[in-house]
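**Student:** Next come a sequence and a model predicted from it.
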Amino acid sequence: MKLFKAGAAAAVSVVLALTATACGGSSDKASDSGASGGAKKDKIVIGIKFDQPGVGLKTPDGKFTGFDVDVATYVAKELGYTPEQIEFKQAVSAERENLIANGDVKFIAASYSINDKRKERVDFAGPYLLAHQDLLVRADDSSITKAEDLNSKKLCSVTGSTSAQNIKTKLAPKADLLQQGGYSECLTSLESKAVDALTTDNSILAGYAAQENNKGKFKLVGLNLSNENYGIGLKKGDKELQTKINAALKKMVADGAWEAAVKKNFGPADYKNEPAPQITEGS
């Protein structure tokens, strides 16, 4: 009898342990893109920028706005998730590959330019936007009209961005480069005259310049220093997810949602966008 009771107790313990594991299993990591049998997962974790007006911004009241947010929300819908099932996670430039590789996000839509170095660690879907590298300067500064004018001037960009390296290695090697954790910090430095220019994609710069509290303070120089094809970053080798995201992006363009998102997020800054690019990743 004692042996029977002990065995029964052990069996109950195993059942409880398994039940607890099942309940708490996958909440820490990014969800799969849909579940077998048609059932939906609890949530999907998506990496975006939190400090890029017009692109990816977390507002003081906790809402998320911007073109990348609209793209990510559309893609998530096509993967079977409602907006309420999306958890947005901050993806600073220097940490994007790590977030994907560690499984902290399912995918990243964060002004993430496709290049060969990044493709060594992650795969991309898309591209879904073609931007161009430009310069943002103070509105009263007429001394910078081309990239070469940055020689011996102070330039700001963010750690992990390809824009600053493009300037330093190809266009203005004598520029004094300051790298910050976010573009908002660079903007503060530009306003206080601690730096002379901020460089990144024109879509991002236009978003900052269009903010209500920045109107009249800054201007875009209007240069096309590089072509930046924004892609959606995902775990290397996940061809199934890549195919699904590419299909969602094509549908977003076809049904007009892509154009509507461009106008909503960039229109107020008089941003001249390129047409939706052709999908090339995974093809």
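**Tutor:** Structure received. Residues are numbered from 1 along each chain as shown.
**Student:** C-alpha from now on. contacts and neighbour counts both.
**Tutor:** Fine.
**Student:** The nearest residue to residue 93 once chain neighbours are set aside: neighbour count?
**Tutor:** Among residues not flanking residue 93 along the chain, residue 160 sits closest, at 5.3 Å (C-alpha to C-alpha, 6 or more residues apart in numbering). Other residues within reach of residue 160 by the criterion other C-alpha atoms under 10 Å amount to 16.
**Student:** Could you look up the SS state of residue 160?
**Tutor:** Using DSSP: H, G, I helix; E, B strand; the rest coil, the structure places residue 160 in coil.
**Student:** Please apply the same query to residue 279.
**Tutor:** Applying three-state DSSP: residue 279 is coil.
**Student:** residues in contact with it?
**Tutor:** Residues in contact with residue 279, defined by C-alpha atoms under 8 Å, 6 or more residues apart in numbering, are 125-128, 246, 250.
**Student:** try it again with 10 Å
**Tutor:** Residue 279 sits next to 125-128, 231, 246-247, 249-250 when contact means C-alpha atoms under 10 Å, 6 or more residues apart in numbering.
**Student:** Over to residue 87?
**Tutor:** Applying C-alpha under 10 Å, 6+ apart to residue 87 gives the contacts 30, 43-47, 105.
**Student:** go on, residue 33?
**Tutor:** Contacts of residue 33 (C-alpha under 10 Å, 6+ apart): 40-41, 43-45, 76, 78-81, 106-107, 240-241, 244-245.
**Student:** Identify the farthest-apart pair in these.
**Tutor:** The span of the contacts of residue 33, defined through C-alpha to C-alpha, is set by 43 and 240 at 18.6 Å.
**Student:** The two: which has the busier surroundings?
**Tutor:** Set side by side, residue 43 and residue 240 give different neighbour counts by other C-alpha under 10 Å, the larger being at residue 43 (21 against 9).
**Student:** Over to residue 61. Which of the three states is it?
**Tutor:** With three-state DSSP as the criterion, residue 61 was assigned coil.
**Student:** How far off centre is the longest helix along the chain?
**Tutor:** The helix of greatest length in the chain, counted in residues with DSSP state H as the criterion, is given as helix 2-24. Centroid separation for helix 2-24 versus its chain: 45 Å, with C-alpha atoms, centre = their mean, to the nearest Å.
**Student:** here comes the other one, which I'd like you to weigh against the first:
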Amino acid sequence: MQLRKVTAASAAVLALALTATACGSDDKDDSSGSGGGKKISIGIKIDQPGIGLKTPDGKFTGFDVDVATYVAKELGYDAKDINFKETKSQDRETSIERGDVKFIAASYSINDERLQKVDFAGPYLLAHQDILVRADDTSIKSPEDLNNKKLCSVAGSTSAQNVHDKLAPKAQLQEYGGYSECLTGLENNAVDALTTDDSILAGYASQDANKGKFKLAGFQMTNENYGIGLKKGDADLKKKINDALTKMVSDGSWEKAVKANFGPAGYKNEPAPKIGNVVK
């Protein structure tokens, strides 16, 4: 009798353990990158119209979202297997290093400092740093006019610092948590200009609620090579993503995504960059 009780209890414990293991496995990324019904977590921005935006109904739209979805499909994942995670600029390297995401497609410019911590596939888009000002502002006609002006950018971004270091040393840098907050500050005269990539700024300026309020200055102050960030040393995943990006360009999907996301703003994009060709 005692033996039967112990055996039954052991069997129950084993069954619970197996059930827990089976349930938990569905939530983990497939480390092999082969899909097979498992999930993949991808870091994106959720507040950048035209790049990465979470709509009120919970959907994700934007060029980076389209690129990430295409790449994930080439890695073996259906759209329903993708778990998009908001990744703020200051958290991108940490999210990759911790394994919170498999890769990041979030207006993530390739630079030497970041390459010390993560690897990049791509680039897949060449953007340029610009500024957004109020539509009636005639005081800023060149980057040097930003001296003594309040220049907004987001925490973790290098955009405002680039302007301060190279073009307008007296610019008053203001760091906000997100571009939407910078935009509100610009509209309310709390700041004089918002700086980041022209692709991002064009997305904001083209929103229905913002039409006529803001304008792009047209300064091509830097080259921003958007890459897909991934864990340092993961050469296999890097090759697979690069192959996917190459295919996206060759089959016309890249151009289609550019027109769908940037076309309404009249954004004049650069041609698709060649893999590994980082424009300085």
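**Tutor:** Done, it's in. Just so it is clear, the model here is predicted, and its values are computed rather than measured.
**Student:** So after superposing, what's the score?
**Tutor:** With the length set by TM-score structural alignment, normalised by the length of the second structure, the two chains reach a TM-score of 0.94; 277 aligned residues with a C-alpha RMSD of 1.6 Å.
**Student:** sorry, back to before: which ones among the contacts of residue 33 of the first structure lie within helices?
**Tutor:** In helices, defined here by DSSP H, the members of the contacts of residue 33 of the first structure are 76, 78, 240-241, 244-245.
**Student:** Redo those residues as TSV? Include distance to residue 200 of the first structure.
**Tutor:** Formatted as TSV, those follow (distance: C-alpha to C-alpha, whole Å):
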residue	distance to residue 200 of the first structure
76	27
78	30
240	32
241	29
244	29
245	26
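**Student:** In PyMOL, select just the buried ones from the contacts of residue 279 of the first structure.
**Tutor:** To isolate the buried members of the contacts of residue 279 of the first structure in PyMOL, using 16 or more other C-alpha atoms under 10 Å:
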select buried, resi 125+126+127+128+231+246+247+249+250
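**Student:** Which of the contacts of residue 279 of the first structure are conserved in the second structure?
**Tutor:** Of the contacts of residue 279 of the first structure, the subset whose aligned partners also make contact in the second structure (criterion: both residues aligned by TM-score structural alignment, their matches' C-alpha atoms under 10 Å) comprises 125-128, 231, 246-247, 249-250.
**Student:** Looking at the contacts of residue 279 of the first structure, which is nearest residue 174 of the first structure?
**Tutor:** Nearest member of the contacts of residue 279 of the first structure to residue 174 of the first structure, counting by C-alpha to C-alpha, is residue 231, at 31.0 Å.
**Student:** How about the closest one, nearest residue that isn't a chain neighbour?
**Tutor:** residue 127 (4.4 Å).
**Student:** all strands of the stretch 101-250 of the first structure, in order?
**Tutor:** 107-108, 122-138, 154-158, 176-180, 197-201, 218-220, 227-235 (DSSP state E, counting those that start in this stretch).
**Student:** Of those strands, flag the one that's most buried.
**Tutor:** Scoring those by mean neighbour count under mean count of other C-alpha atoms under 10 Å gives strand 107-108 as the most buried, with a mean of 28.
**Student:** okay, it sits on what stretch of the second structure?
**Tutor:** Residues 103-104 of the second structure are where strand 107-108 of the first structure lands when matched by TM-score structural alignment.
**Student:** quick revisit: thought the residue nearest to residue 231 of the first structure was touching residue 281?
**Tutor:** Yes - the pair residue 127 of the first structure / residue 281 is scored as a contact, 7.2 Å apart, by C-alpha atoms under 10 Å.
**Student:** Common neighbours of the two, please.
**Tutor:** Residues touching both residue 127 of the first structure and residue 281 (C-alpha under 10 Å, 6+ apart): 114, 231-232, 246.
**Student:** which of those lies closest to residue 19 of the first structure?
**Tutor:** Each of those was checked against residue 19 of the first structure using C-alpha to C-alpha; the closest is residue 232, at 35.6 Å.
**Student:** The second structure: which residue goes with the closest one?
**Tutor:** If you follow residue 232 of the first structure across to the second structure using TM-score structural alignment, you land on residue 228.
**Student:** Quick check, central residue of the first structure?
**Tutor:** If you average the C-alpha coordinates of the first structure and look for the closest C-alpha using C-alpha atoms, centre = their mean, you land on residue 110, 0.6 Å from that point.
**Student:** What's the ChimeraX line that selects buried ones from the ones in helices among the contacts of residue 33 of the first structure?
**Tutor:** What follows is the ChimeraX syntax selecting those of those that are buried according to 16+ other C-alpha under 10 Å:
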select :76,78,241,245
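**Student:** Among the ones in helices among the contacts of residue 33 of the first structure, which one lies nearest to residue 261 of the first structure?
**Tutor:** Taking those together and measuring to residue 261 of the first structure by C-alpha to C-alpha, the closest member is residue 76, at 15.4 Å.
**Student:** isn't the closest one right up against residue 44?
**Tutor:** Yes - in this structure, residue 76 of the first structure sits in contact with residue 44. The criterion is C-alpha under 10 Å, and the distance is 7.7 Å.
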